[in-house]
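Engineer: my questions concern the predicted model and sequence given below.
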Amino acid sequence: MISCSEMKEMDRYAIEEIGIPSIVLMENAALKVVKNISPISEKIVLVCGVGNNGGDGLAVARHLYLSGRDVAVFILGNLERRTKDFGINLSILKNLGVEIKEIAEGNMLEDLRKSIQGSDLIIDAIFGIGISRDVTGLYRKAIEIINNSYKPVLAVDIPSGLNGDTGEPMGIAVKARWTVTFHRMKKGLADAKVYTGEVIVEDIGIPDYHE
C-alpha cells in the first residue's frame, strides 16, 4: 500500500523522468475502468470534476459512447480551472456530439437527479486522491444525490470526498459499490469498505519508481 504523496511522486516520475505523456496514462486508466463495467449496464451517468480524475471520467464516457451505451455526462466545477488533459478529452467528446451538462448552479442538480433515476450505473469521477479540504456547496449536494439514489456506483481511483491516506470522508464521500484504483492500493482504501465497496487495483503502465 502507498500514500497519496507516494502515488503523486510515481506519477511525476513516469511523466517527467520516463517521458510517458500524462494523456497516455489517462487513456490507460479509462480503459481499465471500462473493462470493469458490466455489459448489462446500458444507461450510465458520469459525474466528473474538472481535474484529471474528471478527465479519466470523460475518457471513460467516450469509450462507453463508442460502444453504443447510453451515456449522460455531468461536469461539476469551474471549467476555467480544468487541467490540460481534461480539456483534451472534453473537446473529443464535444466533437463526437456527446451531450454534456455543466452544473454551475443548484437548480441544475435536478437534471442530475432525474438522469440518475433512470440509470443503471453511476461513474464517480469528481475528485481524485488530491482532495485536501472538506466537500461543500454543489459538490456536496451532488454527492448527496448520488448516495441517496441507491444506484450502483463505480468510483474512479477513489470515491470522491474520501481521504486517500486516512480513509475518512472529507465532510462527505461517495459510497461506491466498486472502486477501480490505479497502479497501487492506497492506504485510505484498505479499511473504508462502506465507501469503496470492492476495490480493484489496475495497472496503467506506470513503471516502478527508482530514486
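Structural biologist: Everything's here; your move.
Engineer: CA only for contacts and neighbour counts going forward, please
Structural biologist: Fine.
Engineer: any buried residues in the host helix or strand of Lys8, and which?
Structural biologist: Remark: Lys8 resides in helix 4-12, with elements defined by DSSP states H and E. Neighbour counts using 16 or more other Cα atoms under 10 Å place Cys4, Met7, Met10, Asp11, Arg12 of helix 4-12 among the buried residues.
Engineer: count the neighbours of the closest residue in space to Glu105 that isn't next to it in sequence for me.
Structural biologist: Spatial nearest neighbour of Glu105, chain neighbours left out: Leu138 (7.4 Å); criterion: Cα to Cα, 6 or more residues apart in numbering. Using other Cα atoms under 10 Å, Leu138 is surrounded by 17 other residues.
Engineer: and Glu16, by the same measure?
Structural biologist: 12.
Engineer: mind listing what it touches?
Structural biologist: Glu16 makes no contacts at all, as judged by Cα atoms under 8 Å, 6 or more residues apart in numbering.
Engineer: and the one 5 residues further on, by the same measure?
Structural biologist: Pro21 makes contacts with Ile15, as judged by Cα under 8 Å, 6+ apart.
Engineer: please tell me how far the residue nearest to Tyr13 when sequence neighbours are not counted sits from Arg12.
Structural biologist: Nearest residue to Tyr13, sequence neighbours excluded (Cα to Cα, 6+ apart): Tyr209, at 6.9 Å. Remark: distance between Tyr209 and Arg12 (Cα to Cα, to the nearest Å) = 10 Å.
Engineer: second structure for comparison follows:
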Amino acid sequence: MYALTAKGMRYIDKYTIDLGVPSPVLMENASKAVVELIQKRFPEKSTRILVLCGSGNNGGDGVCAARWLKHLGYDVLLYFAGNPDRTSEEFLRQMNIYTRTFPDAFIGGLEGDEEDAAALEAKYDVILDSIFGTGLSRRLGYNFIKFIEYINGKDAYKISVDIPSGLNATTGQNMDALFLADETVTFGSYKIGMLMGEGRACCGKVTVADIGLVPSAYDEVPDKLVVCDNAFFRENYNRAILPRPEKSHKGTFGTVGIVVGQGSMMGASILAAKSAYRAGCGLVKILCPRKFMGYFNISIPEAVVVPYKPENGPDALEHFLKEVGVVVIGPGLAENDYGRGLLDVVFRNSTPAVVDAGALNLISRNARSFRMRRCECVITPHIGELARLCGEDIAVVEKNIIGFVKRFSEKYHVSMVAKNDVSILSLIRGNAQQLFVNTIGNSGLATAGSGDVLSGAIASLAAQGNSLNNSLLFGVMLHGRAAERFARTKNGERKMMAGDIADNLF
C-alpha cells in the first residue's frame, strides 16, 4: 500500500484511463465503495443521509453515491455546495444521470432560499462530504469556511469521500477549514496529506478502497511512500523476524554493544540494553566508566558490563567494537569532547552502528567523521534532532519532513527514521532510495526513553542476522506495535513508560 501526493494520484488516474478504463467506470466503483461502507454501518433504510457535493470530480463521486443510496431505498437529500461556474465534466455527467433518474427529487443549494436553509437545518444520521477532493490547493473563501464549520457542528456520523474537504492532499495542511470526518473512504491509495500535518486528526477511521486503478502505474510514480501499517507488518513479518533454531546458544542470536560515555544519563543506556534483550539478541555488552559499573550490574544483571577508566576510554572502545556484532551509541551520551572522541572511534571502525540522541547532536555540530565513516550505520532522530542535523528551524522542518529526510539521507548516504507521530523512513540500498511512512503506534510513545528503546530494538534485530535496513524498518514497526499492545490495558496510552514499550516488543 502506498501514500501518494495529489500529483501522483492524478498520474495514476490518467494512466488507468489512458489504458481504456473510462472515467465514469472509476467513479461508479468509487461511489459503490462509499455506499457499501454506509450499508455496513447503517443497514436500516430509514437512515437519513445528507450528501454535500462540490462542483468537481469529488462532487461527482458524491452525486453518484447519492443516486445509489436512493436506489437502495435510503432517505437521501443531495445538497450542492460548489461553484456553479466551475463544474467538471464528470460532475455534470453524474448530475444529469441523477436528475433523470429521480426527476422529482429536491436538490438543495441551488436556489439559496428558505427551502435550502431548512434542508441544512434538518436532522440527519449521516453526512457525506464530497465538496473538495485531492485537487484542492488554494485557501478556502469565507463562505466555504463558515459552511464547513456549520456542518462540523451538526450531530451526525460524518463520512468523507476520498479526503476530508479543506485538507491539502499532499502536505496535510489545513486550508482554513477542515471537515471533521468520523470515517474517510479513500480511493486506490492513502494520500500523503491524510497522514501528515492535520490529516490524521480530521480523517477518522480510513478505508482504502480498490476502485480498479492499474497497479503497474505505481511503478512510474517517484513521489510515493510505502505505508507501514499492521497489515504490511503481518505480510512481511518473515523478512526480519528470523526463526530461532532449538539447537542454539547465546552466540547464535548475536551480541549488541552499548556505549556509555563519561557523565552519561545511565537510564537511557539501561533502556536500550533491556530493549535489545527483549527484541531477541543473545547477549548485551555495556562499555561504561568504571564508576558506573555497579549501577548497570544491579539494573540489568543479564548484561555483561565492561568497565573502563577515563584515560583509556577510546582504546577500550576500539577493543570493545571487535567483540560485538552491532553497537548503539548516543542514548545518554554526553555532548562534550569526550563523547565526540568515542563517536569518532565508532565511525573509524567497521562495526555496524545505530546512532541516536547525543551522538546526533554531536554530528549536527561537526559532521566530518560522520561523512568520512567506515561503518555502516542507521540514524534515528526525532524532529528536533533532524532540524539540528539540517541546520534549520524546527517549524520549517515540520512543514516538509519528507523533503528533509529525503535530502539528508541522500546527501550522507545513510538510512534513517525521523521519529514523529507518523514516522518517515528512508532506506538507502546502493544508489536507490525508498521512502516509508509508519502509521503503527500511538501517543504512548511520546514518553522519555521511548527512543532509547527503539535504538536497542533495531540493534538487536541486526545482531540476529538482519540487514541494518531491515532492522530499522521492522524495529520501528515493532516499537509501534508494542505501544499498541500496552495501550490495551486500562489508560494504557496515558500511563505508558519506556520500560513498558520494551516489555511489550513481543
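Structural biologist: The structure has been received and is ready for your questions. Bear in mind that the values here come from a model prediction, so they are computed numbers and not experimental data.
Engineer: quick one: the helix holding Lys8 of structure 1 aligns where in structure 2?
Structural biologist: Alignment of helix 4-12 of structure 1 against structure 2: residues 6-14, by TM-score structural alignment.
Engineer: from the chain's centroid, how far away is the matching stretch?
Structural biologist: 21 Å (Cα atoms, centre = their mean, to the nearest Å).
Engineer: picking that back up, surely the residue nearest to Tyr13 of structure 1 is in contact with Asp11?
Structural biologist: No. Counting by Cα atoms under 8 Å, Tyr209 of structure 1 does not reach Asp11; the two are 9.2 Å apart.
Engineer: about what we covered before: ok, average deviation of the match of helix 4-12 of structure 1 from structure 1?
Structural biologist: Once fitted to structure 1, stretch 6-14 of structure 2 is off its aligned match by 0.7 Å on average (mean Cα distance after the TM-score superposition for structure 1).
Engineer: now do the SS call for Ala14 of structure 1.
Structural biologist: helix (DSSP: H, G, I helix; E, B strand; the rest coil).
Engineer: no, scratch that, I was asking about Thr181 of structure 1
Structural biologist: Applying three-state DSSP: Thr181 of structure 1 is strand.
Engineer: and it? What does it align with in structure 2?
Structural biologist: In structure 2, Thr181 of structure 1 lands on Thr186 (TM-score structural alignment).
Engineer: tell me who's in contact with that match.
Structural biologist: Taking Cα under 8 Å, 6+ apart as the test, what Thr186 of structure 2 contacts is Val161, Asp162, Ile163, Val206, Thr207, Val208, Ala209.
Engineer: just send those residues back as TSV, with distance to Lys274 of structure 2, secondary structure and neighbour count too.
Structural biologist: Compiled in TSV, the contacts of Thr186 of structure 2 are given as follows (distance: Cα to Cα, whole Å; DSSP: H, G, I helix; E, B strand; the rest coil; neighbours: other Cα atoms under 10 Å):
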residue	distance to Lys274 of structure 2	secondary structure	neighbour count
Val161	45	strand	28
Asp162	43	coil	31
Ile163	42	coil	32
Val206	35	strand	19
Thr207	37	strand	19
Val208	38	strand	15
Ala209	41	strand	20
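Engineer: can I get these in a markdown table with distance to Leu92 of structure 2?
Structural biologist: Listed next are the contacts of Thr186 of structure 2 as a markdown table, based on distance: Cα to Cα, whole Å:
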| residue | distance to Leu92 of structure 2 |
| --- | --- |
| Val161 | 18 |
| Asp162 | 19 |
| Ile163 | 21 |
| Val206 | 28 |
| Thr207 | 27 |
| Val208 | 26 |
| Ala209 | 24 |
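Engineer: which of those residues are retained in structure 1?
Structural biologist: Using both residues aligned by TM-score structural alignment, their matches' Cα atoms under 8 Å, structure 1 keeps these contacts from these: Val161, Asp162, Ile163, Val206, Thr207, Val208, Ala209.
Engineer: structure 1: which residue goes with the first one?
Structural biologist: Alignment note (TM-score structural alignment): Val161 of structure 2 maps to Val156 of structure 1.
Engineer: tell me the contacts of the most centrally placed residue in structure 1?
Structural biologist: With distances taken as Cα atoms, centre = their mean, Ala125 lies nearest the centre of structure 1, 2.0 Å away. Neighbouring residues of Ala125 of structure 1 by Cα under 8 Å, 6+ apart: Leu46, Val47, Cys48, Gly49, Asn53, Gly54, Asp56, Gly57, Ala155, Val156, Ser160.
Engineer: now do the strands in structure 1.
Structural biologist: 43-48, 70-76, 100-103, 121-125, 153-156, 178-182, 198-202 (DSSP state E).
Engineer: now do the helices in structure 1.
Structural biologist: 4-12, 22-35, 52-66, 84-96, 109-117, 137-149, 193-196 (DSSP state H).
Engineer: so which of the ones you listed is nearest Ile103 of structure 1?
Structural biologist: helix 109-117 (6.7 Å; Cα to Cα).
Engineer: from the contact counts, what lies against the closest one?
Structural biologist: helix 137-149 (3 or more Cα pairs under 8 Å, 6 or more residues apart in numbering; DSSP states H and E).
Engineer: now the helix it packs on: buried residues?
Structural biologist: Leu138, Tyr139, Arg140, Ala142, Ile143, Ile145, Ile146, Asn147.
Engineer: likewise for stretch 161-178 of structure 1?
Structural biologist: 161-165, 167-170, 172-178.
Engineer: residues in contact with that stretch?
Structural biologist: Contacts for stretch 161-178 of structure 1 (Cα under 8 Å, 6+ apart): 3-4, 124, 127, 129-136, 140, 143-144, 146-147, 152-155, 158-160, 186-192, 194-200.
Engineer: and stretch 196-206 of structure 2, by the same measure?
Structural biologist: For stretch 196-206 of structure 2, using Cα under 8 Å, 6+ apart, the contacting residues are 160, 163-164, 167, 171-174, 178-186, 193-194, 399, 422.
Engineer: at 6 Å instead, please
Structural biologist: Residues outside stretch 196-206 of structure 2 that contact it (Cα atoms under 6 Å, 6 or more residues apart in numbering): Gly172, Gln173, Leu180, Ala181, Asp182, Glu183, Thr184, Gly193, Met194.
Engineer: redo the residues you listed as JSON lines? Include distance to Ala359 of structure 2.
Structural biologist: Below are these laid out as JSON lines (distance: Cα to Cα, whole Å):
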{"residue": "Gly172", "distance to Ala359 of structure 2": "31"}
{"residue": "Gln173", "distance to Ala359 of structure 2": "32"}
{"residue": "Leu180", "distance to Ala359 of structure 2": "41"}
{"residue": "Ala181", "distance to Ala359 of structure 2": "42"}
{"residue": "Asp182", "distance to Ala359 of structure 2": "42"}
{"residue": "Glu183", "distance to Ala359 of structure 2": "41"}
{"residue": "Thr184", "distance to Ala359 of structure 2": "41"}
{"residue": "Gly193", "distance to Ala359 of structure 2": "32"}
{"residue": "Met194", "distance to Ala359 of structure 2": "33"}
